[in-house]
Every structure is written in C-alpha cells, then in structure tokens.
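Peer 1: Dropping a prediction and its sequence here:
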Amino acid sequence: MKPEPFIPEPLPPSGIDWITHIPLIGAANAALARFDGLLQSIQNPDLLLSPLITQEAVISSRIEGTQATMRELFLFEAGKPAESDEKKQDIREVMNYQNALNHARERMKTGPLSWNLVLSLHAILLDGVRGSSFVGIVRNIQNYIGPIGASIEQATYIPPPPDLLPEMIHNWEEYLVGPEKDVLVQLAVLKGQFEVIHPFCDGNGRIGRMIVPLFLMEKNLLSYPSFYISAYFDRTREEYYSRLLQISQTGDLNGWISYFLRAVRDQALFNIVRASDILSLYESTKSLIPQVIRSQYSIAVIDTLFQRPIISSTNFLEISHIPPESGKRILQKLRDAGVIEVIREGKGRSPTIYQFAQLVQIVEDEAFV
C-alpha cells in the first residue's frame, strides 16, 4: 500500500506543552546567553570564529552523507588536489556550505531573515554540485525519504505535495516573523516544520540547520551568527531523525521540542569551551609571534594562521600580503620555533604546506564534535 503524503497543521501549532518545557527553556536560554557573552568579548569574530564555520559546514554536510573531513578541506584550500573526483565533489559541497553561511551573515547586516534569503542560501549551497539542477527553487515534484534505491512505496516519509507548498511556505514565514512565548521553542517549531515541509528537492537538512544561528541572531539572542548545532545532531543522529519522524507519524511535536532544547543547551556549553580555547590560543599567539619573527608583520602573520590553519607557502604570501622575501624568512622562523609544522615539503611547482598544529588540534578535537 502506497503511503500518503503528510500534511502538517498550520503554524502556530496547537498543543505545545509549555509547562513541561519550562525547565529546558530556562536551561537552554541560560547556556545560550553565556555563549553570547563570550561572543561579545571577541573583538574580531570574523577571524577567530571562522574555524567554527568550517566545522559546522563539515559536520552538517557529513550528516547528509558527505565524506570530506576538516583536514581534507584545509589541505584542498592549501592547494593539495583531492584524492578522487568524488572527494572533490564532497569538498565542494562543504565549501558551498561555508559560502552560504558567509553570504547570510553579510545579507543580515542590512536585511532580515526571510524566505528570499533562504532561497539564495539554497542556490549557493547546491551551486555546481549534486542536486544543482534545482538550485534556489521550490520543488515542483513529489519527493520522498527512504533507503537508497527505495521506491515511493517503501518511503520512510513522504512530504506534502508540491501544490500545497506555496501556502505552507507563506505560513512558515509568517510564523518566522511573528511573536511566540519563547524564541527557542519558536525556533524548534520552525526547524521541525521546515523539515516536514521539505520544500526543496535536495539540501533541506543543511538549509534547516543553517537557519538555527541566523534566527537566533535575528531575534537578538546572539550578537553574531555562530551558534552551530550540527555537532549535537551528528552525535545523536538516530534520535535526531527519530524525533523529526515522530512529528508526522505520531504528532509528537513536544518530543521534538524537548530534544531541540537539549541540543541548544548542550551545544552552547560545548561551543563555549571550543570558542574559549580558540580565544586563549589567539591571545598566547599574539605574545609569541612577535618574539619569534621580530617583524612589523606580526599581526598579518597571526591573522593568516587563524584564517588558514593549514596553508601553503604560496597562500601564506597571498593572504598575508607580506613581501615574498620577508614572507619566506618569517615562515622559516615559525618553522624553526615549532609554531608551524611541515605537512608536505615543496617540490618543483608544488609549494610547501604547513599546519598551525595547535589550532588544527582544537577544531579537529572529536570530544567536542
């Protein structure tokens, strides 16, 4: 028997158990406020938090099956070719995710989070990769979720038919800009409804996860859109999918809301540790680098290493804008002092590739991923 498409109730939803959620609402908001307090103390978040953007892009893409790691992405940016065409495609998907987040951050400096912005994020996310035939447009076909190769009769979930999407998207956006008793519960509902509607042929999960930090900034719970939640969803992937599925199968929206609030609480605490580690490393590096290189280019060196913790000698000169001869001497001093390590010695036209190992270790630490 062919399963039927699920038609969700319009927003705002009925039946939210506010009393049950009160403890988690308080804990999640408190943890998020602590994280935002840390963000406000960072003078240059675009630089220092860029590794967290990379981490979010890698993990959110990994949830959807992309196999690129942070190290592979860093090495590719440093000029090391991908091992295969498939790996190159995976890396491109992660880079698109980074570009979409950066685009959103710039757009939201002058305008609100809106459906038009969501469409532009989707166009960037799928540019030149799998699913690129449907970039930036709402689906006009009936899609479904199920095992690879499964027919619609074997589907785990069938979202609403395409003719209902315009009305549902309009309703979703009205709820996005409207009031609610608690912003985090509102965000949980928006994220859940977005996944239930499944408005695109591909990229729904990644776009849905992008919306989380953007909405928090829109509602002034964050001063900078850097609350990345994919690590929690990845660690608890089975429950993540189960809670979303229960919305359609049993109508258990409250189970999803509780799970989402736990995710915000726990990931905020993880993010505090990770961002604090990066900030501490930056402060210690600001003291160390001038002593090591004794050059007017100290700040340029520090900023370049934090922007690209794995970098080729060529990229180092391009990004730092340090004159070539001075740059070569600085790289040698950094290498001699153990600030950077060689991953690949230069040979012929291939430049030497270095890593700023202390920062790489922080962002790759699986204890926080």
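Peer 2: That came through, no problem.

Peer 1: contacts and neighbour counts: CA atoms only from here.
Peer 2: OK.

Peer 1: And the next helix or strand past the longest helix anywhere in the chain?
Peer 2: Longest helix in the chain by number of residues (criterion: DSSP state H): helix 253-293. Counting by DSSP states H and E, the element after helix 253-293 in chain order, helix or strand, is helix 298-307.

Peer 1: re earlier: from the chain's centroid, how far away is the longest helix of the chain?
Peer 2: 14 Å (Cα atoms, centre = their mean, to the nearest Å).

Peer 1: other SSEs contacting that helix?
Peer 2: Secondary-structure packing of helix 253-293 (3 or more Cα pairs under 8 Å, 6 or more residues apart in numbering; DSSP states H and E): helix 18-40, helix 45-48, helix 183-197, helix 230-235, helix 237-249, helix 298-307, helix 324-336, helix 357-364.

Peer 1: is it true that residue 87 touches residue 67?
Peer 2: Yes. Using Cα atoms under 8 Å, residue 87 is in contact with residue 67, at 7.4 Å.

Peer 1: Checking residue 113 next. Helix, strand or coil?
Peer 2: coil (DSSP: H, G, I helix; E, B strand; the rest coil).

Peer 1: Residue 148 now?
Peer 2: Following three-state DSSP, residue 148 is assigned to coil.

Peer 1: what separates the closest residue to residue 307 other than its chain neighbours from residue 123, distance-wise?
Peer 2: Distance criterion Cα to Cα, 6 or more residues apart in numbering; nearest residue to residue 307, sequence neighbours excluded, is residue 47 at 6.0 Å. Applying Cα to Cα, to the nearest Å, the value for residue 47 to residue 123 is 25 Å.

Peer 1: Those two: which has the busier surroundings?
Peer 2: residue 123 (19 against 15; other Cα atoms under 10 Å).

Peer 1: Confirm that that one lies within a helix, as I assumed.
Peer 2: Yes. Residue 123 sits within a helix when classified using three-state DSSP.

Peer 1: And here is the other one:
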Amino acid sequence: MNVPPLPAGQWAPVPRLPGIPEALLREGAYLPPPLPSDLPLPAATHRLVAEAEHALGRLDEAAARLRVRSGLVRATQVRDAQASAGLTGVLIGLREALAADLLAGRGDPPVDRSAPEQLLSPYLSAYDHGLDRVRRGAVVDAGLVGEMTAIMTGRPGLGLRDLLRREPGVLGVRPDRPYLLTATGAHLVAQLEQWSTWVREEDEQPRLAKIALAHYQLEVLQPFPTANGHVARVFSMLEMVRCGLLRDQVLPLSVWLDDTLPEYEERIRAVVDTGRVHDWVGFFARAVRDQALAQLRLVGHLEELAERYARLLPRTGKLPEVAAALIGFPVVDHRAVRDRHGVTMKAATDLTRRLVERRVLVPWDFRDYRRVFVCRDVLRLLADDPDTTALP
C-alpha cells in the first residue's frame, strides 16, 4: 500500500542559542503541519494497532480481577512518576518512590525540597486530577493538558496562555544531544488549538492510532517551557482511559519509553524528516502492546504470589489479610497497617513482626529514621523481573 506522507512542516529562523549544534541552528525551529482528518495506514500498521488494543483489553480485564486493583493502579502511577522525574535528571529508586508516596499521603510534606515526596508529588497529583476530570466527562484537550502541566510545574490554577512557551524550544532529554528545535509565537497557539479540535473530532481512525498521532504532534509542538516530555505521555494515558481502552491507569507506558528513549527520539525526528507517520504509529503500537503484555504477566505473577502467601500463613485472623494487601501496596509502616486494616497500633506492630519472621516483609530505615517495611517479592516483580518487563 502506497501511504502518503504528512505534508512538510515549516521552519522558522532562530537566534543563536548556547549549546545548540550549528546544524540545528541553520535548520531553524520546526512547526508541524496540521494533523489530517483521515490518514490511511498500511495493513501491517493496522495489525500492530489491533494487537496493541487487544493486549490492552486483556490487561484491563486481568486488572479488574486482581483483588488489590487500586494498589496496582497506584504502583503504576508511582512508576510513571518515577520515570517522569528521571526525564528531569532526578533518579529515584522504586523502593524510595513507593515509600515517599506512602509518607506523602499523610498530608505532612517534608521541608526538604529534594525529598522524594516533593519530587514525585506533582506528577502524582496531576495524574489524579486528570483521571478525575476524565471520569467526569472532560475531553483530553489543550485545556486539560494545561491544567496538568500547571500542577506538574507547581503552578496550579495558571491559565493555558500563561503556561505557553515564548522562546524556541529544544527537544532531546540529553542536553548535549538535542535533536530538534521547536517554534513559538502565534503559530504555536493556532496549532495547539487545531490539535485540540482534532483530538475532539470523531473519526474512523483506530483509537490507538489516533492517540499515537496526537502524542507525536504534542511532542513536536512542545507547547510548554517545562514538563513537555511528561505531557505527551500523560495525554496518551488519559486518552486510553477516556476512549475506553482501559478503565484505569494500569499501563506504565513511560517505563517502556524510557527504556527505548534513543529510538523514541529517532522515530520522532524521522517523521519530521520524511513525513512517514505510519512508522511512528507502528513503533507506538509496539510499545503499548509489549508493555501491556508485560503488565499482564505481572498481574499473573502477583496472583501466584498471593496464593503462595495464602498457603504460607494461617487462614484466619488479620495476618493473611495484611499479606494479601501487600500484593498491591508493597511498602508499609505500622500506621499504614493500622489504618488500612482497622487494628490498633499495638496489633499493627505485632502483625508486621510476624510477617518479618516469615520473610514476607523486611524492615528498612527510610529517611529521618522512619522505619518502613518492604515486600521484596513484589518489588522484584515490579522492577527487576525480566518476565514482567517489556525489554526492547
């Protein structure tokens, strides 16, 4: 099938920018063409999109059966926030990220601005805000994307136009390897409005293919001076929920994109250079398919682990209940056990002691001498098990 490429974009001259290669300065800042209302895709790309949508459906059904679905959702959000923090050069381990989220949920933020709670909280708050708005019927357009950007950058309530970039932008996570300059000015405002209109329109395009196209366009528009890499990712997640591919945030897409970041950047640049957007759609569909299948395997392993704990522990009392909850919430402290399971602090202390004795939990002294307890079996599945990771 002979697939027509996207029309060529426009290039605008840019002033000299420190640290930018001469070739990019000569090329100028890119302004993409508007997205077409209808874009034919090759049969091979349609197959990849169908496989990805099927994998999402299987994942959604498996997650719904999981006893601690809410824990899977939160772990996915923390992993995505961890990846988003990594885009800004802040590396936080998953154990630290889960412990930080546990403590941040107490409503007692730390004074230290570099604390993991402070670094992850804006992303998690943005996810919660976006999901709440979508569930109340909002469209994932520039307005909602702007609201989430304001939260992620610590400026909640700021209007969209006040958030927009006013200087040429630079794409490329590594500062020593930028791969595209992006345009600004009135054209940016008009293109963002066109993007919103395109996203809201109903058409015959497969849902995931449309999400992939909108993701690409949002990436190269780079509408905001900060948080742009996170914005396209969180848009994709929310749109999957809004259009019914998923019921909740159970796909850590950012994790896969981080693992393939050099190829991700190459694919974006290739669309700019060639207009062959179907190659990008295929790449995006493979990412979603592979991550959904990895997450599906994760759910299966978590169910097996829950069964193993059930065989290991007494069948009655609070102990098996606490152990079952660890499948979704693998980092706890005495207070979390008390509040989650309705027991006294003394009983919570005794329950964690017994789980430590059975090697279900291990103690860990988190920051400021705060003792938390970690279920290593679950952490290994979330972060280190090759069977639950979509390796590129």
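Peer 2: Cool, the structure landed. Everything numeric in this text was worked out from a predicted model, so none of it was measured.

Peer 1: Got a TM-score for the two of them?
Peer 2: Aligned and superposed, the two chains score 0.83 in TM-score terms (TM-score structural alignment, normalised by the length of structure 1); 355 aligned residues with a Cα RMSD of 3.3 Å.

Peer 1: Now render the helices and strands packed on helix 253-293 of structure 1 as CSV, adding distance to residue 217 of structure 1.
Peer 2: Below are these laid out as CSV (distance: least, Cα to Cα, whole Å):
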stretch, distance to residue 217 of structure 1
helix 18-40, 10
helix 45-48, 14
helix 183-197, 11
helix 230-235, 17
helix 237-249, 23
helix 298-307, 23
helix 324-336, 38
helix 357-364, 23
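
Peer 1: and of these, who's closest to residue 290 of structure 1?
Peer 2: Closest to residue 290 of structure 1 of these, according to Cα to Cα: helix 298-307, at 5.6 Å.

Peer 1: quick one: stretch 331-341 of structure 1 aligns where in structure 2?
Peer 2: Taken onto structure 2 by TM-score structural alignment, stretch 331-341 of structure 1 occupies residues 352-362 there.

Peer 1: Mind listing what's buried along that stretch?
Peer 2: 352, 353, 355, 356, 360, 361, 362 (16 or more other Cα atoms under 10 Å).

Peer 1: Next: stretch 279-299 of structure 2.
Peer 2: So for stretch 279-299 of structure 2, counting by 16+ other Cα under 10 Å, buried means 279-299.

Peer 1: In structure 1, what range does that stretch match?
Peer 2: Residue span in structure 1 matched to stretch 279-299 of structure 2, by TM-score structural alignment: 255-275.

Peer 1: Residue 166 of structure 1 and residue 207 of structure 1: what is the separation?
Peer 2: 18 Å.

Peer 1: quick one: which of those two has more around it?
Peer 2: Taking neighbours as other Cα under 10 Å, residue 166 of structure 1 and residue 207 compare with residue 207 leading, 23 against 12.

Peer 1: was I right about the more buried one contacting residue 123?
Peer 2: No. Applying Cα under 8 Å as the test, residue 207 of structure 1 and residue 123 come out as separate, 10.5 Å apart.

Peer 1: Map residue 43 of structure 2 onto structure 1.
Peer 2: That one, residue 43 of structure 2, aligns with residue 19 by TM-score structural alignment.

Peer 1: what's the answer for residue 125 of structure 2, then?
Peer 2: By TM-score structural alignment, residue 125 of structure 2 lines up with residue 99.

Peer 1: what sits against residue 302 of structure 1?
Peer 2: 282, 285, 286, 289 (Cα atoms under 8 Å, 6 or more residues apart in numbering).

Peer 1: again, only using 7 Å
Peer 2: Contacts for residue 302 of structure 1 (Cα atoms under 7 Å, 6 or more residues apart in numbering) come out as residue 286.

Peer 1: thinking again about what came up before, count of neighbours near the match of residue 43 of structure 2?
Peer 2: Number of residues near residue 19 of structure 1 (other Cα under 10 Å) recorded here: 8.

Peer 1: Quickly note the distance from it to residue 311 of structure 1.
Peer 2: Counting by Cα to Cα, the separation of residue 19 of structure 1 from residue 311 of structure 1 is 51 Å.

Peer 1: just residue 190 of structure 1 next, same as before
Peer 2: 39 Å.

Peer 1: Look at the two and report which has more neighbours.
Peer 2: residue 311 (29 against 22).

Peer 1: which residue lines up with that one in structure 2?
Peer 2: Residue 311 of structure 1 maps onto residue 332 in structure 2, by TM-score structural alignment.

Peer 1: dump the residue contacts of the alignment partner in structure 1 of residue 246 of structure 2.
Peer 2: Superposed on structure 1 with TM-score structural alignment, residue 246 of structure 2 falls opposite residue 222. Residue 222 of structure 1 sits next to 36, 216 when contact means Cα under 7 Å, 6+ apart.

Peer 1: SS state for residue 222 of structure 1?
Peer 2: Relying on three-state DSSP, one would call residue 222 of structure 1 coil.

Peer 1: gap between the residue sitting nearest the centre point of structure 1 and residue 184 of structure 1?
Peer 2: Using Cα atoms, centre = their mean, the residue of structure 1 that lies closest to the mean C-alpha position is residue 56, 3.2 Å off. Note on residue 56 of structure 1: its distance to residue 184 of structure 1, by Cα to Cα, is 20 Å.
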